[in-house]
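K.L.:
From the sequence below, what's the structure:
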Amino acid sequence: MKSSNELRTLLRSIDHKSYPAYKSLAGAYQFGSFMLSIDHVQGDPFASPSSLHVEISHKDAGFPASYYARDCSRIALQDFLTRKLSSLFEDFNFKAKGSGKSGLMSITRCGQEVLERSACQITNTKIIGRFHIGFPAFGRTINAGELEKILFDFLPRCVESCFFFRRLDAKKVENTVFLAEDQAAIREILHQKDLVAFVANGAILPRKSGVSDLPLKDSIPFTSPAAMEQAFTLPHKGEITGMAIPKGITLIVGGGYHGKSTLLEALQMGVYNHIAGDGREFVITDDTAVKLRAEDGRSIRNVNISLFINDLPNKKDTTSFSTPDASGSTSQAAGVMEGVEANTRLFLIDEDTSATNFMVRDDFMQQVISRKKEPITPFLERARDLYEKAGVSTILVAGSSGAFFYIADKILQMDCYRPVDITDHVKSLCKDHTAPRIQAPDFMIPDFIRSLPPANRNGRDGRRGYGGRTGRGGSGDNRHEHMKVKTFGRDSFSLDKETIDMRYVEQLADSEQTNALAHLLRYGLEQVIDGKRTVRQAVQILYDILDKQGWEPFCSSYVPCGLAKPRKQEIFSCINRFRG
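P.N.:
Okay, the predicted model is just below:
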């Protein structure tokens, strides 16, 4: 490893040279109490900025070992440090002058959720911080003086103020770790007490706007109905009370604009921990929960949807169903089966975004169109068996059909953003009405032995195989080790010329998760999906590699800033939406 003085000498030697001379700076340099690595140098000042990282040993950083001993506290501390460095960079961003992205200093801009990101990584021996810097230039001529200012003044000041415990507000760091440990304690309590979700009294559920995830000011704090209120004792906060939703089928009803969907949206993001001040810090949902919706036009490959769709007029086999253009009902049927395949324990459904003919068929319609002529078995008739025989609970927002009252274990009415338990009242009313059919015969969960064929680029991008190049797999065959990755925000990404649409995977919290899914899918196509392994096996392999080896196997020569760990359920969703 070279010294910082060698970097300074090298930097001054290339001053006023053509911009590509910056590439000679790549490498690692010791800066006293931290190491700086220049991983990738941009091609010109108008290109994506250069990638760098710093490493600080735990001995030098000085954080208490208990703060990163558990995954929950380690991830929270990483998130805290990422936010801190982002804040520090704002004071120096573009203070160094030049053309294009000269002087840019940036790192991940975190949202309200606490995610495990490549921007900050705490290992057994050190802390790693990854970020971007725009190397300064006048036109395309190197401005070494401005980069020297960044690397030897701005950056060391930011690193010293962020990654060294003695320089931080110890109470803020402690509160961050303690909140994460309290959130983890609630997740453990959910399992122990057969619950699927918890919403603390005083939680702020409404968001500021459709484009802002910040809490809405002056909104009505959440208050649990007395019948569903439980108190838990947390390791740091002490006693907390709120609404505990049990396993089974919970129905959320109420008039328009009274908060039904707001509650469901809070629950669907409760699979992640949230930062202090978000209002949803103690809205905790089973971390395997999957939000279901209709998704017209999506691709389905080899999915057994026979639990819901059978006897199609064209005689097409629904035990291994494929289509490049699914209808709303077919896509939602596939979503249920893919969710069970992904080992979810809870479905979250909003009637507003569901296919009506998939959810329910009223008695009059069944008289007009006989059951023999209708290939769809509605969700209403499978929900009880999904819970009682497959262990999958459901929280459903409904507003148009009273049929769901007959299958619900708990019924909540949202009244001006306040939940009221109306279970007993509704069940008494049900006695005065004719019950609809709520259970269909022949319930059986398939074995989930489906596999996907290895993808082939021939005929898709005009190239023959890989033109003789071999990637990290070293084989040079017709697989996807050289697929070009491009991410389009949170909603989609492309591999070569194919776009994978993730718009309706509503529990993706951040575009960095989408970017990570692109890298995971590329690796999966290259190394894992071979036509023999089942989808379950392929996802488990990918998740185990990410869990045990980190980001390195999925990246090329260096790990960039800009990746966030998705849940296993989103990895399934990503693979299921790849058309191949």
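K.L.:
C-alpha from now on. contacts and neighbour counts both.
P.N.:
Fine.
K.L.:
and the strand or helix carrying residue 188, what other elements does it pack with?
P.N.:
Assigned by DSSP states H and E, residue 188 belongs to helix 170-192. Packing partners of helix 170-192 (3 or more Cα pairs under 8 Å, 6 or more residues apart in numbering; DSSP states H and E): helix 71-90, strand 195-200, strand 229-234, strand 283-285.
K.L.:
Now with 6 Å, please.
P.N.:
When contacts are defined as 3 or more Cα pairs under 6 Å, 6 or more residues apart in numbering; DSSP states H and E, helix 170-192 packs onto helix 71-90.
K.L.:
how about the helix it packs on: buried residues?
P.N.:
For helix 71-90, burial by neighbour count (16 or more other Cα atoms under 10 Å) applies to 72-89.
K.L.:
if we can go back for a sec, from the middle of its chain, how far away would the helix holding residue 188 be?
P.N.:
20 Å (Cα atoms, centre = their mean, to the nearest Å).
K.L.:
any idea of the angle that helix forms with helix 71-90?
P.N.:
Angle, helix 170-192 to helix 71-90, by axes from the mean of the first three to the mean of the last three Cα atoms, to 10 degrees: 140 degrees.
K.L.:
quick one: helix 170-192 to strand 195-200, angle?
P.N.:
Between helix 170-192 and strand 195-200, the angle comes out at 140 degrees (the same axes, to 10 degrees).
K.L.:
structure for this one too, so we can compare:
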Amino acid sequence: MNTSQDLKDLLFRINRKSYPAYKDTKGSYRFPGYVLSIDHVQGDPFAAPSKISLHIKGAQAGFPESLYATREMRIALQNQLIRGFAAHIEKYNFRAKGSGKSGLIAISKPGQEILERSACTMDAKNGDLTIRLEVGFPANGRTINSGELIKILFDFLPVCVKDALFYRNLDARKLEQVRALAEDQTFIRKELAARNLTAFVANDSVLPRESGVSSRPMKNGIPFVSPDSMAVTLDLPNHGPLTGMGIPCGITLIVGGGYHGKSTLLEALELGVYNHIAGDGREYVITRDDAVKIRAEDGRSIKHTDISFFINDLPNHKDTHSFYSEDASGSTSQAANVIEALETGSHLLLIDEDTSATNFMIRDELMQRVVNRNQEPITPFIERVQWLSDAQGISSILVAGSSGSYFHVADTILQMDHYKPVDITAFAKKEAEAFPSIQPSAPSGAVADYRRVIQPDPAFRPDRRLKMKVLGMDSISVNHDAIDLRCLEQLADPEQIQALSALLCYVERRLFNGKDTLHQIMDQLDKELSTRGLEILSEGGRLAPNLAMPRIQEVYACINRFRGLKI
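P.N.:
A predicted model of the protein is given here:
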């Protein structure tokens, strides 16, 4: 392997040459305590930055095995190391001067959620550490300025590596707190199943966010307090006794006046599928990790989806057992979203009245008298929700502010009053007796036929020109055909969108074979991600530095919204 001196000599030789001479630096170089790999060199100073990685042997990094003993602890530790390294390199960002992106030093900037990221990976067996980041190789115009790159690689980065990536130089107490929180959060998730709960919200949690564009906790936010009737005390391995609200399996209805916290609670629950950092206010808000937020999604693409569980006998005679649409309505899109969620194996649906299609959710008695049931192709969700719960074990948490019809079918009814939940189940059930109830209905067969066989798309073949681009949190462009992701409200980070783009390419090229169903393929992908993580997306031994792990539910959702899907 080349030494750091070899790299420095090379940089001196190419100084003031044309920018493409930087390509000669590609390779690995041994520095004191770590190996620096230049994995990709940008084409010019205005192009996407160069990709480099830092590799530290576990024995050198020195992290105790207890800090990464489980997958959850390891991901939490990786997340903490990214945050610490990002804080250190920020001091040196653009201190090396030049044209375009010269002097840029960048790594992932994690938000409140703890996600598995390609920016930092630790070997579960030996503690070997890899950090991936971007560096803008300096130039004057398009002429190499290697003196400035020497500053970055030989002056700035060694200090950051020493101070942020070696255990002996870090706050051991802080790292132990990260480990302990990860262990406690994992414990709560396991307790949900053991106690027949769908979610847990600890007392004193702060659910409101700072603003619509900030996920930090609101200052002076009202602390959450569980109703006595729903209080559950868990004896966590590190925190000790922790009391909060346990939401039981079944049908839970959240009601209340406007601005009293109904949607705020639901939003906390929908992101409770992820662990959160200490101080977030939601670190002890834990939802079963297969929960899916359901909403109407006018205009989405639907391919060969069996929505007959909810919709039949359409006037245009469309086959709802194999429904296609390039411009779905509110009701058909919401029906498809429920069926696709069940296809992923989800056992918890999260629904907000405000983002639902009214005719999908409810038809009151007066409407049924005026418009005969035989003339309505939609079986509303209210008629199916009890059967889903009782026969299939599919729980639902619903927010409603205008219709009281769900009082009849709900097992638990919470009223949010100034951001505090009140259990009004008995009172609401008593009041509902004076109003007619809607009779639930059971389907004649299975919920849906999931046997959708996917054909590989020739556009993804390696010998074909494929243009894929991620557009923020909104969409992925595939050869100028957009996959709209705006309604996937459980995506928490732009790097998850980057990973979805790469995963779509991966399954198209490697798993879609024209024989297996989408369900079988997603099972295979889930196993690969569980075993190897984001490493399955490495190409030529190089993994992009800006990927964050999405759930398998979001991978399904991305594929289902791809208009070019071949079925």
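K.L.:
Please state their TM-score.
P.N.:
The TM-score (TM-score structural alignment, normalised by the length of the second structure) is 0.97; 561 aligned residues with a Cα RMSD of 1.2 Å.
K.L.:
which of the residues in the helix holding residue 188 of the first structure are buried?
P.N.:
173, 176-187, 189-190.
K.L.:
And residue 303 of the first structure, what's its match in the second structure?
P.N.:
Counting by TM-score structural alignment, residue 303 of the first structure corresponds to residue 305 in the second structure.
K.L.:
oh sorry, the question was meant for residue 202 of the first structure
P.N.:
Mapped onto the second structure by TM-score structural alignment, residue 202 of the first structure lines up with residue 204.
K.L.:
Tally up the residues packed near the closest residue to that match other than its chain neighbours, please.
P.N.:
Using Cα to Cα, 6 or more residues apart in numbering and skipping the chain neighbours, the partner closest in space to residue 204 of the second structure is residue 223 (4.4 Å). By other Cα atoms under 10 Å, 15 other residues sit near residue 223 of the second structure.
K.L.:
quick revisit: neighbours of the match of residue 303 of the first structure, how many?
P.N.:
Around residue 305 of the second structure there are 24 residues (other Cα under 10 Å).
K.L.:
Please, where are all the strands along the stretch 201-350 of the second structure?
P.N.:
If DSSP state E, counting those that start in this stretch is used as the criterion, the strands of the stretch 201-350 of the second structure fall at 209-211, 214-217, 231-236, 240-248, 251-255, 275-276, 285-287, 292-294, 302-305, 323-325, 348-352.
K.L.:
from the chain's centre, how far out does the first one sit?
P.N.:
Read it as strand 209-211 of the second structure. In terms of Cα atoms, centre = their mean, the centre of strand 209-211 of the second structure is found 20 Å from the chain centre.
K.L.:
same thing with the third one?
P.N.:
The offset between the C-alpha centroid of strand 231-236 of the second structure and the centroid of the whole chain comes to 27 Å, using Cα atoms, centre = their mean.
K.L.:
Please apply the same query to the second one.
P.N.:
Averaging C-alpha positions (Cα atoms, centre = their mean) puts strand 214-217 of the second structure 17 Å from its chain's average.
K.L.:
Then the last one?
P.N.:
The chain centre lies 16 Å from the centre of strand 348-352 of the second structure; the measure is Cα atoms, centre = their mean.
K.L.:
and that strand, what does it pack onto?
P.N.:
Contacts defined by 3+ Cα pairs under 6 Å, 6+ apart place strand 348-352 of the second structure against strand 292-294, strand 395-399.
K.L.:
circling back to that earlier point, by how many degrees do the helix holding residue 188 of the first structure and strand 238-246 diverge?
P.N.:
Using the same axes, to 10 degrees, helix 170-192 of the first structure lies at 40 degrees relative to strand 238-246.
K.L.:
For helix 170-192 of the first structure, give the aligned segment of the second structure as residue numbers.
P.N.:
The aligned range for helix 170-192 of the first structure in the second structure is 172-194, by TM-score structural alignment.
K.L.:
how much does the matching stretch stray from the first structure?
P.N.:
Here stretch 172-194 of the second structure, set against the first structure after superposition, deviates by a mean of 0.5 Å using mean Cα distance after the TM-score superposition for the first structure.
K.L.:
count of residues packed around the closest residue to residue 180 of the second structure other than its chain neighbours?
P.N.:
Closest residue to residue 180 of the second structure apart from its sequence neighbours, by Cα to Cα, 6+ apart: residue 238 at 5.9 Å. Look at residue 238 of the second structure: counted by other Cα under 10 Å, it has 13 neighbours.
K.L.:
Would you quantify the distance from the counterpart of residue 238 of the second structure in the first structure to residue 175 of the first structure?
P.N.:
In the first structure, the residue matched to residue 238 of the second structure (TM-score structural alignment) is residue 236. From residue 236 of the first structure across to residue 175 of the first structure, the span is 9 Å (Cα to Cα, to the nearest Å).
K.L.:
And residue 28 of the first structure, by the same measure?
P.N.:
Distance from residue 28 of the first structure to residue 175 of the first structure, by Cα to Cα: 34 Å.
K.L.:
and if you look at residue 155 of the first structure?
P.N.:
Using Cα to Cα, residue 155 of the first structure is found at 27 Å from residue 175 of the first structure.
K.L.:
how much space between the residue mapped onto residue 539 of the second structure from the first structure and residue 50 of the first structure?
P.N.:
With TM-score structural alignment as the criterion, the equivalent of residue 539 of the second structure in the first structure is residue 556. The gap separating residue 556 of the first structure from residue 50 of the first structure is 15 Å, by Cα to Cα.
K.L.:
can you pull the contacts of the counterpart of residue 496 of the second structure in the first structure?
P.N.:
Mapped onto the first structure by TM-score structural alignment, residue 496 of the second structure lines up with residue 513. Taking Cα atoms under 6 Å, 6 or more residues apart in numbering, we find residue 513 of the first structure in contact with 564-566.
K.L.:
Report the buried members of the residues you listed.
P.N.:
In terms of neighbour count (16+ other Cα under 10 Å), the buried residues within the contacts of residue 513 of the first structure are 564-566.
K.L.:
which one of these sits closest to residue 423 of the first structure?
P.N.:
Residue 423 of the first structure lies nearest to residue 566 out of those, by Cα to Cα, at 36.0 Å.
K.L.:
what's the distance between the aligned partner of that closest one in the second structure and residue 416 of the second structure?
P.N.:
Matched to the second structure by TM-score structural alignment, residue 566 of the first structure sits across from residue 550. Distance, residue 550 of the second structure to residue 416 of the second structure, using Cα to Cα: 31 Å.
K.L.:
Okay then, goodbye and thanks.
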